[in-house]
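[1] this one's sequence-less:
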């Protein structure tokens, strides 16, 4: 009995001791924004695995050890709070993380917080846009967003880029994304008049949950642009930004023969009896050799003659601020870039005003607007002609020269029968001018608690004018119908008006629920017109305009219009700030489609789950965030001509000298939307509260494609547009970004993104699985525009003749287009991405940005002329042609130059590349040196763009969005110096 009593006493003592070592803490967690109770917040003891989470009313209870000192409160997207345990009741108000506040984005017709987004949205903020001197802001997206392919159209000043989001979305319709600037749609091909430094951020919408709300225009993705604005009660801030630098050709892997090489090449081919390029004629040997030596002594580098080191400069001043009721942003800018090709230049003047005013507690109004003017001076050029400046810089023989010893033009050229190309450029003139006005007026009324009505009226207006002058003594002034000079003038003017009205309501529910609904309508009306005229035979010297010509040459005009009428609705539901559901639907009507198919409905559903907010994830400290997203929906493509469905006639041709008319377009009242269905799975994650990343998988099927289908010849038209065929894009995207090293004085940040896209045509016309073109093909089972070309097999070492493969893969010694084969290669790269890294040590920063494209192929049509195997040997050739076959047994890829050039896989080149897009070093002047002068900030910097390129492509540049590259204006690299001053 005594033993039992002792044991009972000891057990009671142990339990009492154990109970005394723990205590219970309770409390409530609320939102610092609105004071509402906060469910699902993780609460745990710092340094332990002991934890709990708040219930639906934001309350929690947790048993903590007696020696516990700190509780940690954590929820994804909010600032983690550590609170000392000083009582048994601890209440906490969580604040939204500052970076999350900055990432509230507009992904439709209303803003959304980042935590509630269920779709695939990529944000490019102003910090990645500012300070880089570019003419068109779409160029800065290159390599910044996974799955977004951005290829510059040309190196000519002011040129925009071609963008494909998650592969090519159409075979015959438009493939560019929809651009929305402050709620106003704009033309994807008209972006250079806008100042990139006015942009606050860009949201790239890639999946159906994000784009279906735009219905018939969202199939190729949406780029939603928000410009800078002031904030209420913000102190006025003035910023000046100035830059100056130089530009030169970025990449030149074309090695042309010098004078000695070219002369020897011509003589060798002549002596071998292959081509008669440099006959001795009646000259003696000494006279002939003296003549050749005189030619070799000239050695003109025509690239240096046609291209230059050009100047680049930009200046901008802006101000932003606000009072209690009014906020504003104003800016004015000037950008000027000389082209690296002589006689080309681009200038832009721009201004912007963004003004918001709170009339009273119920009404807010605003205006967003930009006015831009640009002028583009051009060289008279044509990609298809051998006399174009870029071609001339390569094909002119080095023993020719533009000027004599007195600096006068040399007019007689052995190579060019039409005269000195430099003189031709100086005689003629070409320029384009454009005005653009883009803006909107909006107003929002609070009708009831959390019920708002908003109306927005936007307009996109442009006025474009082109003038060309052809001197009476120039080649261009005496060809193509021109005699004794001529002039042409054309203009195009258009405007698009967009009016949208929406009702937005946050439905009152218990605190753990949030439900926001939006319904609205939108009407878009677009009209444009153009006129072109030309005249020839100037009546007097010195005249340069059409009014000075005596004979009319041509006159034409056109008019287009289209309209959209849409109704839409969205619903966004959130539960416990962990689970989110998005629904959207849109009904579109468009004049671009047939009478029987003008309307279509598009929809989407998306869901997300903040997994890290679950109690079972509390103890996984390395994983600071984890979110799962899933979406599916449809969107459409209406980017076709305004009258594609309607049977029309046009004038053209003649019959016994009389003008005739005939059908232009076949009537198709059933022509309707090209539709895409998109499935998207995404995972967002954070590691160690330092690294953030996302992984996405997607499958996009495009069906009822808009295709030009071959038509019966009895119709008088070769093809007509119909809804047929299907195509699939599927892929994976990965992005990781964060601070690799984060110390007091030093930060190293790294951002890596990459994407793989598989594109495949799955269906074409009934009973047909292919459609042939010159050197590419639409074929089921292959990517869009797969190359269809005869395959070169090498050079026969016995006789120096070229060899090819026939359609069955057998070796043949003759060329034939019948031996063309389908290659699993395309102009669309399956892999692309970018790497951005930055280092900051105190006030010094260094950043570098690379982008890469892999698996892109392009026909180097320029090499057909430069490496012609004798066909164009009268012009200069690449040094590769010197290695041609000379005797039996020679192993070479260059056949005997007999003047037989063929279009085969020798011209199909790997155009993959990696490029250093930007390198910047900067210094921020410490405030202690400048604040006393009422200057808030000064930043000085130097930067380079396109400094080097790694590629196998043998042309001027691999970055071109086409099947053929011929005579394209080369890309440029720049080195600039700049200063930013803030007051």
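    Thanks, I have it. Please read all numbers here as calculations on a predicted model, not as lab measurements.

[2] For the rest of this, base every contact and every neighbour count on C-alpha atoms.
    Will do.

[3] which strands and helices sit next to the longest helix seen in the chain?
    The single longest helix within the chain, with elements called by DSSP state H, is helix 2-20. If you count contacts as 3 or more C-alpha pairs under 8 Å, 6 or more residues apart in numbering; DSSP states H and E, helix 2-20 packs onto no helix or strand.

[4] Now that helix: buried residues?
    Using 16 or more other C-alpha atoms under 10 Å as the test for burial, helix 2-20 gives no buried residues.

[5] And stretch 667-687, by the same measure?
    The neighbour-count check on stretch 667-687 (16+ other C-alpha under 10 Å) flags 667-668, 671-686 as buried.

[6] Need the residues that contact the helix or strand where residue 423 lies.
    Take DSSP states H and E as the rule and residue 423 turns out to sit in helix 421-427. Contact with helix 421-427 is made by 306, 343, 379-380, 387, 389, 392, 402, 409, 470-471, 473-476, as judged by C-alpha atoms under 8 Å, 6 or more residues apart in numbering.

[7] Just the ones of the buried residues of stretch 667-687 in strands?
    The members of the buried residues of stretch 667-687 that map onto strands under DSSP state E are 674-686.

[8] Which members of those define the maximum pairwise distance?
    The largest separation in these, counting by C-alpha to C-alpha, is between 674 and 686 at 38.1 Å.

[9] try this one next to it:
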């Protein structure tokens, strides 16, 4: 609250006012109480609700892209149910996950929870980067921590009802490739085979298509339309002197740009806190969600002719989507019904196949936590918290007994049930001694129990579309069944000290035990130490008017990585179905490693933060992160009976810089406020150790090679040298840089091109004037490359007679002297650097335009407190040289990926 001074009277009534600036600076960084952002020793970035809410996507994490220096966020697909991928300060592991640890209201959650949360229920997201801020989470925090805090009611405030609704459409982000139309493709067939010029049947067909303007744009067929997106929210919040509450309902409904993908989601949230008496407080946070969704058929099938993203490139433009109608003389009359079978291609219509193979997925999820907080004496808080994450997932599908599955219909059902219980007990004591010495200590214990079980059943031989239950199947198939349990136990302590809010010290120690690892190495110790100096409070800077803030931070510590690892991988598990002498049986399926343990990441962070002229804020951080005991699958001699086994055998280092800047250009100048912000990260990694003393190791079929002293993720390919204008053959460079026309994998070298973007960040601006607010946020990733596997099929003379091709193929070499990048038909294409494309991009991630109606209008209604109308756009503009559908894939290779989407959404928000 703001400090107020009043005259002394016999009766004094003071109405306190919130100090909103102070409230915005408080962040949650660990197990204890919140801290003012300016007093946090560790590297912490907070993103407020204004950046997260009202975004027309199901996943709240999508809004983080470009908001935090060092945090790369990818949404690699246009599927409405698609989850995002995150990576903080580079890739820290080769075989394990590089995904951060996610915490919701104090308890860990899985990444899948993001699609179950309503973005409008999230108050803030805080990203913890360095060891000083993450070591309290021990063995799970090597990749950073992302803390989500849900909205809560304000104690002592009247009940407020907030209603919002928005409706919009999705479209494909764009396409940088021009495919041949029917006339171009038919003319190109004559270039491939000159005899076609004298082929009467071919010429008749060619003239018919060209004269009647018949040409199919398959990208337009599959992705050319718009898909609706709508979202409706209702929440009630408020509080009395003893209780504060927040209740919310959300409905989200989105169709994919592919007609067979969609998502429907309902969410309920209840956050309740109560001061039972002066020393006892209790609360509960509960989120329930139900999702029903379908994913596009064949979407994960790569180069399947029924994968629509792949088919949109290779289907010939002379194959129509609808039946061609002709009169008795063969004259074109128009188009008829949709074709279920494409006779020219010999393929079934992918949409027809998805219609006769309907399937859907349902997910019921609960995330909740309760706590009891005892404050027996001043400064001491004893807290017991219990959290649960659980979901019940079901997927079902059938193949109707129709062509091409006549008399062979199938039905399948699969189930998965997961739960995780987290029990956390802490005691935190804060006190001040000798006026200016401030201490804080926290002691804690935590246990996590997880259980995951799934099974699936299917039948064949269904013959009647009216009887598609599995009980009607003639032939049951072997069911699948799996289960696993995981247990974590932890003890931790953290302490902090500051003198006069000028000199800060903190230290953390945590001991973790995990059932994920070998019996000889199940316990590990993790720690950190950090210091901060607030130079502005020194006498020699205190009177410098233009310097508002200046802080120097240093931290070092170790954290672990146990994310993305399978339970029991340290044990020699038994596999079934193995054959010996023609008889099935069981055998040890993988080698045991009782010494297997987590990866350890040792992190150093140095940061300088300042604010100048009460307008310019600047944060610069340098970090080094060394991963030791890195998990890798090691090749074994076949004499052991195994091809590979897991071990802690490698090391790598990430070094980089985070820079964040904010400038308030105008501050209430005739009612106008205008600010800009930007952040950038540069990261470089280096492999420092491999297994068995090796200096190098090639990752088969990836185009990547591991080598000491080199970055992980630098492509290792044969260098393409172009097309010889004399004979039209492809040329390459050998290892020594000499030209050759004989392709050999032995000539592969490091290309200097990275699979992981070394540069990333974002920038944005926000302006408001008399109720009108405009905010734009851009994100970028620079220096990343990706193999565009589509071009193997669409710029390849080998496939030109069967598949459609890009218009680049019209420049194919045909005679000596032709200067081109497309070889002659007789020169086979190879996987080399010519398929390696620059996948750097910059995109307008979010654009928001809103108008808040004047308060004097609201007062006249007598019941309405606020009213706003708004427009939100997502992925509206993308700049990239990449020739695929979208560069935001986060993969070394792209083929058949569901194109990303842009959204246009209009909405209204009312507060009562």
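    Structure's in. What do you need? Bear in mind the structure is a predicted one, so any value in this text is a computation, not a measurement.

[10] which one in structure 1 is aligned with residue 397 of structure 2?
    Aligning on TM-score structural alignment places residue 397 of structure 2 opposite residue 468 in structure 1.

[11] Tell me how many other residues crowd the nearest residue to its match once chain neighbours are set aside.
    Leaving aside its sequence neighbours, residue 468 of structure 1 sits nearest to residue 430 (C-alpha to C-alpha, 6 or more residues apart in numbering; 4.4 Å). Residue 430 of structure 1 sits with 21 neighbouring residues when counted by other C-alpha atoms under 10 Å.

[12] and residue 430 of structure 1, what pairs with it in structure 2?
    In structure 2, residue 430 of structure 1 lands on residue 359 (TM-score structural alignment).

[13] host element of residue 133 of structure 2?
    Applying DSSP H and E, one finds residue 133 of structure 2 within helix 131-134.

[14] Average offset of that helix relative to structure 1?
    Taken against structure 1, helix 131-134 of structure 2 registers an average deviation of 0.3 Å after superposition, with mean C-alpha distance after the TM-score superposition for structure 1.

[15] which residues of structure 1 does that helix align to?
    Residue span in structure 1 matched to helix 131-134 of structure 2, by TM-score structural alignment: 208-211.

[16] Next: stretch 96-105 of structure 2.
    So stretch 96-105 of structure 2 sits over residues 173-182 in structure 1, by TM-score structural alignment.

[17] Same question for stretch 720-735 of structure 2.
    Going by TM-score structural alignment, stretch 720-735 of structure 2 lines up with residues 792-807 of structure 1.

[18] residues in contact with the residue nearest to residue 246 of structure 2 when sequence neighbours are not counted?
    Setting aside the residues directly before and after it, residue 246 of structure 2 is nearest to residue 237 in space (C-alpha to C-alpha, 6+ apart), at 4.3 Å. Shown in contact with residue 237 of structure 2 (C-alpha under 8 Å, 6+ apart): 152, 153, 154, 159, 160, 161, 244, 245, 246, 247.

[19] Now which residue in structure 2 aligns to residue 575 of structure 1?
    Match for residue 575 of structure 1 (TM-score structural alignment): residue 499.

[20] List the contacts of that match.
    436, 437, 438 are the contacts of residue 499 of structure 2 under C-alpha under 8 Å, 6+ apart.

[21] 10 Å instead, please
    Going by C-alpha atoms under 10 Å, 6 or more residues apart in numbering, residue 499 of structure 2 touches 432, 433, 435, 436, 437, 438, 439, 505.

[22] neighbour-wise, which of these leads?
    Within those, residue 505 tops the neighbour count with 20 neighbours, counted by other C-alpha under 10 Å.

[23] give me the element that residue is part of.
    With DSSP H and E as the test, residue 505 of structure 2 turns up in strand 503-514.

[24] separation between residue 552 of structure 1 and residue 533 of structure 1?
    Counting by C-alpha to C-alpha, to the nearest Å, the gap from residue 552 of structure 1 to residue 533 of structure 1 is 8 Å.

[25] Identify the residues contacting the match of stretch 720-735 of structure 2?
    789-791, 809-822, 884-898, 900, 902-907.

[26] Quick check: residue 516 of structure 2 touching residue 487?
    Yes - at 7.8 Å, residue 516 of structure 2 and residue 487 qualify as touching, with contact defined as C-alpha atoms under 10 Å.

[27] what is in contact with those two at once?
    residue 567.

[28] Just want to know which of those two has more residues nearby.
    residue 516 (24 against 16).

[29] Just give me the match in structure 1 for that one.
    In structure 1, residue 516 of structure 2 lands on residue 592 (TM-score structural alignment).

[30] wait, what's in contact with its match?
    Residue 592 of structure 1 makes contact with 561-564, 598, 638-646, 671-673, according to C-alpha under 10 Å, 6+ apart.

[31] now with 6 Å?
    With contacts defined as C-alpha atoms under 6 Å, 6 or more residues apart in numbering, residue 592 of structure 1 is in contact with residue 642.

[32] What is the neighbour count of whatever residue of structure 1 lines up with residue 24 of structure 2?
    Aligned counterpart of residue 24 of structure 2 in structure 1: residue 102 (TM-score structural alignment). Residues near residue 102 of structure 1, counting by other C-alpha under 10 Å, number 12.

[33] Equivalent analysis for residue 584 of structure 2, please.
    11.

[34] go on, residue 900 of structure 1?
    13.

[35] which residue sits closest to it, ignoring its sequence neighbours?
    Excluding the flanking residues, the one nearest residue 900 of structure 1 by C-alpha to C-alpha, 6+ apart is residue 871, at 5.7 Å.
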